[in-house]
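S.K.: Turn this into a structure:
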Amino acid sequence: MSTSHPSDRPRLALIAGPTASGKSARALELAERESGTVINADASQVYRDLLILSARPTPEEEARAPHRLFGHRDGAIPCSAADWAMEAKAAIAEAHAAGRLPILVGGTGLYIRTLLDGIAPVPPIDPAVRQRVRALAAADARSALASEDPPAAARLHPNDTTRLHRALEVIRSTGQSILAWREARAGGMRDQVLLDVQKVERPIAELYARCDARVDQMIASGAIDEVAALLGRRLDPALPVMRAIGVSQLGGYLDGSIALEEAVGSIKQATRNYAKRQATWLRHQLQG
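M.R.: Take a look at the predicted model:
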C-alpha cells in the first residue's frame, strides 16, 4: 500500500452515472475547464461496432478534448475488466505525463472496481466445469449456488445468469467462494491517486424518460443499419458485443420475427432496467 500523503498523489477524476444520465456531457465540461483527457469506462463503448447503440461521443465532441478507449477494440475481440483496467492505467499515465487531468467516465461497475480495487486472483476455471455450469438455466444455477455457496447466491439477482454462472463455476472449480477471491483483490490503483468522484444522479422518472429518448434517437440515427452490419459479421453470439442492449431486439426485427415497435419497446425496457441497476450500484458501492 502507498505511504505517500494524499496531496502528493496525482489526481484522477471519475464521472460516474447510469446510462442516459448526462455523465458524458459532465465529463466533457470538466475536460474543457481543466485540460482533461476523457477516458471511457463503459463496457459497450470500447467496441467500434457499437458507435450508435452505445451512444459513443460524436466526432464533434471528441474534437473538444482528447478521448481514449472509445471504439478502439474490434467486436470479435472481447474486452475483459482486466483488459480494460490495464489499458486504462496506461491512458491515465499518459494523461498525467502530459500534464492533463485523466477523467474516467462510465457506468460499468466491474470495470471501475477492477481499476480502483484490483482483480480477484481466481485461477483458470476447469473447462469441463464451465461447460456444465454454462448449460444451466438461471433458475437451476441459482438453486445450485444457493446450496453450494449461499452467501454469494444471496448477493445476486435471481435472473442475473452471467453472474450466477460465474459464481457457481468458481466455487465448483476452486473450492472457494467468489466472495473469498474478491477479498484477495490485487493490482488496484485507488491508493496511488487522489480520486475525485462525481456522481451524476437523476430522479428515476427523469432517468427513464431520458433512456426512452436516447433509444428513439438511436433508431433515428441508424441503429438498425449498425446492427445489420454487426450481424452480417456472423460473430459468436456469446461475445460481449453481441449481448449489448439492442442487438438481439433489432436482430429480431431484421429477421422478421418481431415488429419494429415491439423491438424498440423491448430496448427501452432493457435500457431502463440497466440504468436502474447502475444507479443502485453507484448509490451503494462507489465511494470516493
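
S.K.: use CA for all of it now, contacts and neighbours both
M.R.: Will do.

S.K.: For the closest residue in space to R73 that isn't next to it in sequence, grab the count of nearby residues.
M.R.: Among residues not flanking R73 along the chain, Y47 sits closest, at 4.9 Å (C-alpha to C-alpha, 6 or more residues apart in numbering). Counted with other C-alpha atoms under 10 Å, the neighbours of Y47 add up to 24.

S.K.: Next, the second sequence, to be compared with the first:
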Amino acid sequence: MDIANISTHGLPRIIVLGGPTAVGKTRFSLALAEAFGAEIVNYDSVQLYRHLDIGTAKPSAEERARVPHHLFDVLDPDQESNVADYMAMAHATIAEIVGRGKVPLLVGGTGMYARILVHGIFEAPPADPEIRARHRELVDAHGEAHLHAMLAEVDPELAQKFHENDVLRVSRGLEIYEQTGKALSVHQREHRFREPNYDALKIGLLRPREELYDRINQRVDQMMAQGLLDEYKELISRGYDRRLKPLQSLGYRQMQQHLFEDVPLDEAVEDMKVSTRRYAKQQISWFRKEPRLHWALAPILEQGAQQDEWRLPATVRDDIEAFIAGAPTDQLDLSWAQLDSHNVER
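M.R.: Sure, this is the predicted structure:
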C-alpha cells in the first residue's frame, strides 16, 4: 500500500485515537497498527512514567511487542514534566516515524495533550520569580480566595475553570496577564486560528454509559487482583515521595489513603471506581469539544477465528487505507464513525 504520510498541505499525516478510560482503545489501536504498519505514540500523561504499570493500565509487554510503541516509560516518577516537555518528545517522535515512511497512531486519554499536539498552544512568556513571590505573599496575607478574585477581575473566563485552592494555576493566569497585558483566555482564543501542526484523522471511541461503567468497575477489580497495592508499596520502597504528582493519580492516590490514612481497603477500592467513572465523564466532555473528531461505537472490531483475534471491519479498513494513501478526511466515508455521542452515553 502506498503511504502518503505528508498531506497535500505539506503537513505530516497522523491518526489520533481518543476516548474515556476502559473504552477499548488498546485493543482497537493494536488491530489498526498491525493492519497498516502504524506505530503507537502514547499521549496519556501518567503512562509516561516508569514503574506505574498496573494503575495506569499500560499495554502489556506482550502487546507492546506486537507493534512499536513510543513514549511509554520515559520518565522516572520524581522527574518534573509539563505539557511543553511532552510536546517536544512527541513532535520529535512523530517526525522520526514519518521520516521512516510509517504512520504515527496517537493513543491516549489526556485530551489536552492531543489537542495541543495537533493545534499548538499559545507560547506564554517564561515564569517570573518576582511575580510569583508577590503572589505567594498575597496568599499568605489574604488567603487563596483573594488571589482567585484578582484573576476573576482580569480573566473571568479562566477563573471559572480553576478552584481557588489551585494556587499555582491561578497565579500563572495572573502572571501572564501582568506580563502581556492580555488575559490568557484571550490569547488562547486568538491562537485557535493558526494552522494545525498535522493533518490528523481523529477517532473517538465510546460505549453506552452503563456498559462503560461496568467495564471501569471490572478494570479496577482486575487491577487489584494484578497487585496494584503491591505496586504502590514498591514505589514507596524505592524511595519515591508519596506527594509526587504521579503518585497522586487515580488508583495510587487510593492506595495511599489505605496505607497512610487508615482508609479500609474496600472503601479505597470503591472510591477508585467512583473517581474513575467521574474521570471518564470528564474525558468524554473534553473529547466532545475536540474539532473534527469522529465518534465510533466500541468495540468496532470483528471477532476472528481465535478467541483473542480481532479484525478491522472492511469499512474501517477502507477509510483508514484511503487516509493513509492521501485522501482528505472530508472525502472519507466514515459511516462507521458518525455516532451521536450524546445519545449513546445516556
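
S.K.: Once they're superposed, what TM-score comes out?
M.R.: The TM-score (TM-score structural alignment, normalised by the length of the first structure) is 0.85; 282 aligned residues with a C-alpha RMSD of 2.9 Å.

S.K.: wait, what's in contact with the residue nearest to R73 of the first structure?
M.R.: F70, G71, H72, R73, D74, G75, V241 (C-alpha atoms under 8 Å, 6 or more residues apart in numbering).

S.K.: And R11 of the first structure, what's its match in the second structure?
M.R.: Alignment note: R11 of the first structure maps to R13 in the second structure; criterion TM-score structural alignment.

S.K.: what packs against whichever strand or helix holds that match?
M.R.: Assessed by DSSP states H and E, R13 of the second structure sits inside strand 13-18. The contact analysis (3 or more C-alpha pairs under 8 Å, 6 or more residues apart in numbering; DSSP states H and E) places strand 13-18 of the second structure against helix 25-36, strand 104-107, strand 199-206.

S.K.: got those as TSV, with distance to Q160 of the second structure columns?
M.R.: Shown next, in TSV, are these (distance: least, C-alpha to C-alpha, whole Å):
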stretch	distance to Q160 of the second structure
helix 25-36	31
strand 104-107	29
strand 199-206	27
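
S.K.: of all the ones you listed, which gets the most neighbours per residue?
M.R.: Of all those, strand 104-107 carries the top mean neighbour count, a mean of 25, counting by mean count of other C-alpha atoms under 10 Å.

S.K.: Okay, angle between the next helix or strand after that strand and strand 13-18 too, please.
M.R.: From strand 104-107 of the second structure onward toward the C-terminus, using DSSP H and E, the following helix or strand is helix 111-119. Angle, helix 111-119 of the second structure to strand 13-18, by axes from the mean of the first three to the mean of the last three C-alpha atoms, to 10 degrees: 160 degrees.

S.K.: What range does helix 111-119 of the second structure cover in the first structure?
M.R.: By TM-score structural alignment, helix 111-119 of the second structure lines up with residues 109-117 in the first structure.

S.K.: Mean deviation, the matching stretch versus the second structure?
M.R.: Aligned to the second structure and superposed, stretch 109-117 of the first structure gives a mean residue distance of 1.7 Å (mean C-alpha distance after the TM-score superposition for the first structure).

S.K.: cool, stretch 23-32 of the first structure as well?
M.R.: Mean for stretch 23-32 of the first structure is 1.0 Å (mean C-alpha distance after the TM-score superposition for the first structure).

S.K.: for the first structure, what spans make up the strands?
M.R.: 11-16, 36-40, 67-68, 101-106, 118-119, 186-187, 194-199 (DSSP state E).

S.K.: can you redo these as JSON lines with distance to S266 of the first structure?
M.R.: What follows is the strands of the first structure, written out as JSON lines (distance: least, C-alpha to C-alpha, whole Å):
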{"stretch": "strand 11-16", "distance to S266 of the first structure": "25"}
{"stretch": "strand 36-40", "distance to S266 of the first structure": "26"}
{"stretch": "strand 67-68", "distance to S266 of the first structure": "31"}
{"stretch": "strand 101-106", "distance to S266 of the first structure": "23"}
{"stretch": "strand 118-119", "distance to S266 of the first structure": "34"}
{"stretch": "strand 186-187", "distance to S266 of the first structure": "39"}
{"stretch": "strand 194-199", "distance to S266 of the first structure": "27"}
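
S.K.: and S80 of the first structure, which of the ones you listed is closest to it?
M.R.: strand 118-119 (11.0 Å; C-alpha to C-alpha).

S.K.: What is the closest one packed up against?
M.R.: strand 186-187.

S.K.: Compute the first-to-last residue distance for stretch 169-182 of the first structure.
M.R.: 15 Å (C-alpha to C-alpha, to the nearest Å).

S.K.: What is the distance between that stretch and the centre of its chain?
M.R.: On the basis of C-alpha atoms, centre = their mean, to the nearest Å, stretch 169-182 of the first structure sits 22 Å off its chain's mean C-alpha point.

S.K.: related to what we said a few turns ago, so which of the helices and strands packed on strand 13-18 of the second structure gets nearest Q254 of the second structure?
M.R.: helix 25-36 (24.3 Å).

S.K.: The closest one aligns to what range in the first structure?
M.R.: Under TM-score structural alignment, the match for helix 25-36 of the second structure in the first structure covers residues 23-34.

S.K.: Run through who's touching the matching stretch.
M.R.: Stretch 23-34 of the first structure is contacted from outside by 15-17, 36-38, 57, 61, 64-65, 100-101, 103-106, 200, using C-alpha under 8 Å, 6+ apart.
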